[in-house]
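A.B. asks: predicted model follows, preceded by the sequence.
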Amino acid sequence: MNNVIFCIILYNTKVSESKSITSIINNWNESCSNSKIIIFNNGDDIVEVNEIKEIKEINENIEIFQILINGSLSKIYNKCIQLNKGYNFVFLDDDTEVSKDYFNEVLNCSSDILLPRVVCNNLDVYPVFTKEGVQSITSGLYISSKLVSLLTNFESKVFDERFDLYGIDTAFFYKINKNKINYDISSHSLIHDLSHLTSGSNVFREKEVFLANSASLIPYFNFYLLKQVIGTLFKFIYRLDYRTIFSAFISFCSCRVIRIIKTI
């Protein structure tokens, strides 16, 4: 039975309202005695003491860290890994429903990487496959302690800290594909709220993805990514949004997300 850290990023959501936390707790059983649920509260409001007390009465294997600055997810992931050496990890947003089947699968997983089938609006959305290899999202991703050691031998960190939110998964799977690291696809699915699919047009999110993809082009080049950048570029040209285009150009040149802020 694996010792697993379930690393959950809480963002402007109450602990009791998180689908990820609720589903993990509901699936918890006696075989999880050496596993932990670590919650990083990355939203604006503190998790109150009474709420922490209530959740720990339900499950004593829970730890909560108050970040409160909307911090970089890549840095939070890496810090969680650094503080819990020897563990295997499952990374989760706060809005992912983890099925009992997938939960039990990661506890007994012998793979270094396990990718769940990610379902949104009754559609299988991830993983996707291109000529360059596999691509998925980090929510629901399982990685072993062995993989952590392998990736830190390539680089000092598992996740590329040049990316705060968007681009983290692109960078991670580029390393997996480049180094031909074996992975398994789960036969079980997770229900995940993919905001860009469920909430219609969101210009802010589209800008952030555009900047992250532009920053990824040089270090993590592939034709699928190039196609995304070019397609989005034409959208911003049509909108005459030259500030975003310039930010994307600077991000491309510097290989990190750079935002040009409007000054008064």
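C.D. replies: Thanks, I have it. Residues are numbered from 1 along each chain as shown.
A.B. asks: for the rest of this, base every contact and every neighbour count on C-alpha atoms.
C.D. replies: Fine.
A.B. asks: now the residue positioned nearest the centre of the chain: how far from Arg256?
C.D. replies: The centre of the chain sits closest to Thr138, judged by CA atoms, centre = their mean, with a distance of 3.2 Å. Using CA to CA, to the nearest Å, Thr138 is found at 19 Å from Arg256.
A.B. asks: now Ser156
C.D. replies: For Ser156, the distance to Arg256 - CA to CA - is 17 Å.
A.B. asks: same question for Ser23.
C.D. replies: According to CA to CA, Ser23 stands 35 Å off from Arg256.
A.B. asks: what does Ile58 give?
C.D. replies: The gap separating Ile58 from Arg256 is 41 Å, by CA to CA.
A.B. asks: who has more neighbours, the two?
C.D. replies: Per other CA atoms under 10 Å, whichever of Ile58 and Arg256 has more neighbours is Arg256, with 23 against 11.
A.B. asks: so where do the strands sit in the protein?
C.D. replies: Ranges of strands in the chain, per DSSP state E, are 4-10, 36-41, 62-66, 88-92, 96-97, 113-120, 123-126, 128-130, 133-135, 142-143, 184-192.
A.B. asks: how far does the second one sit from the chain's center?
C.D. replies: Taking CA atoms, centre = their mean, to the nearest Å, one finds the center of strand 36-41 at 14 Å from the center of the full chain.
A.B. asks: swap in the third one?
C.D. replies: Relative to its parent chain, strand 62-66 has a centroid offset of 18 Å by CA atoms, centre = their mean.
A.B. asks: then this one, side by side with the first:
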Amino acid sequence: MIDMSLDKKSTLIIIVALDKKPQQTLTYRTLCSTKYGQQLDIIFWSNKHKGQSFKKENLNFISSPQNLNLSQVYNNILNNNLNYVRYMIFDDDSNINEEYLESVIKSNSEICVPEVEVNENKVYPICIKSNRVVDSTVDGGFKSINSGICLSYKLIEKIKAEYGNVYDEKFSFYGTDFSLFYRLDKLGVKVVQQGKISHSLSRLESIYEPNCFRWRQKLYENILMWRNYPKYNSPTLIIKVIVKLFVYFDRKTFRKAVGVLIRNRADINE
């Protein structure tokens, strides 16, 4: 059971975007269309944003001139806002509905994730072992994206006690989500499905040009997954990385990929 102690607020909503104001994002607009949009505290972090930070009513807008790694942003917020019972994390392009919010807020689970739909097709969560979409009745043994995840304060403290931070800061962009679920699996934490949201997923909807930003970030994720979470990834993953590096050879990408392998850490600005 989640501890609803009197000295803690109910729920903190965390939204992370790249150089956007709150009203420019689908997540914030749909959140505000629900009754919870004015009831719950919201931290909106805008990476690589030149404007001013501000606080207004229940909204804390943080303008970061730097483009920080997503794992660093999440950990920064979670480590510096300890007075909540639960924390809900969203990307900037989720369509949030009131039914989903209500079901999560009333849940006593340590962690819950929504069914994620893209174009009315369920795409997450997926089974850790098979990578196939799991049925809505299944609890545990799966992974999902960051957007829509809800973590209890007690679980956050449990993860930090084992790993130092909730999110693995070796990952910069892709992989921040799956690496978290691998940590939860190692800790024996039961993840529960709760509610449903619709979402825009670049990893599913786009074909990336070789050596573009997202293509490189996916490459870095694969390198780090192979090195740090071999139990959950095929040993042939590194072979696929090497093949891509040579088939789509680019001196800059090759140099940065080798750097990621040696440092065991990626950067969102690479």
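C.D. replies: Right, received. Where do you want to start? A quick note: this is a predicted structure, and the numbers were derived from the prediction, not measured.
A.B. asks: TM-score for the pair, please.
C.D. replies: Superposed pair, TM-score by TM-score structural alignment, normalised by the length of the first structure: 0.83. Supporting alignment: 250 aligned residues with a CA RMSD of 2.7 Å.
A.B. asks: alignment lookup: the residue nearest to the centre of the first structure to the second structure.
C.D. replies: Aligning on TM-score structural alignment places Thr138 of the first structure opposite Asn146 in the second structure.
A.B. asks: which non-adjacent residue is nearest that match?
C.D. replies: Asp177 (5.2 Å; CA to CA, 6 or more residues apart in numbering).
A.B. asks: trace the one you found over to the first structure, please.
C.D. replies: In the first structure, Asp177 of the second structure lands on Asp169 (TM-score structural alignment).
A.B. asks: again, but for Thr25 of the second structure
C.D. replies: Under TM-score structural alignment, Thr25 of the second structure pairs with Ser18 in the first structure.
A.B. asks: correct me, but its match touches Asp95?
C.D. replies: Yes: with contacts counted by CA atoms under 8 Å, Ser18 of the first structure reaches Asp95, the gap being 5.9 Å.
A.B. asks: what number of residues lie near Glu99 of the second structure?
C.D. replies: 12.
A.B. asks: that one contacts Gly195, correct?
C.D. replies: Yes: if you go by CA under 8 Å, Glu99 of the second structure and Gly195 touch, sitting 7.2 Å apart.
A.B. asks: any idea which of the strands of the first structure is most buried?
C.D. replies: Among these, ranked by average contacts under mean count of other CA atoms under 10 Å, first place goes to strand 4-10 (a mean of 25).
A.B. asks: for Arg183 of the second structure, which non-adjacent residue is spatially closest?
C.D. replies: Ile159 (7.9 Å).
A.B. asks: my guess is the one you found meets Asp168, correct?
C.D. replies: No: if you go by CA under 8 Å, Ile159 of the second structure and Asp168 don't touch, sitting 10.6 Å apart.
A.B. asks: look at the two and report which has more neighbours.
C.D. replies: For Ile159 of the second structure versus Asp168, neighbours defined as other CA under 10 Å are more numerous around Asp168 (21 against 18).
A.B. asks: ok, Val73 of the second structure - contacts?
C.D. replies: Trp45 (CA atoms under 8 Å, 6 or more residues apart in numbering).
A.B. asks: what's the separation between the counterpart of Pro125 of the second structure in the first structure and Asn213 of the first structure?
C.D. replies: Aligned by TM-score structural alignment, Pro125 of the second structure pairs with Pro127 of the first structure. Pro127 of the first structure sits 18 Å away from Asn213 of the first structure, going by CA to CA.
A.B. asks: who has more neighbours, those two?
C.D. replies: Asn213 (28 against 15).
A.B. asks: rewinding a little: the match of Asp177 of the second structure: neighbour count?
C.D. replies: 19.
A.B. asks: same question, Asn58 of the second structure
C.D. replies: Counted with other CA under 10 Å, Asn58 of the second structure comes out at 14.
A.B. asks: now for the counterpart of it in the first structure: which residues touch it?
C.D. replies: Using TM-score structural alignment, the partner of Asn58 of the second structure in the first structure is Asn61. Shown in contact with Asn61 of the first structure (CA under 8 Å, 6+ apart): 33, 35-37.
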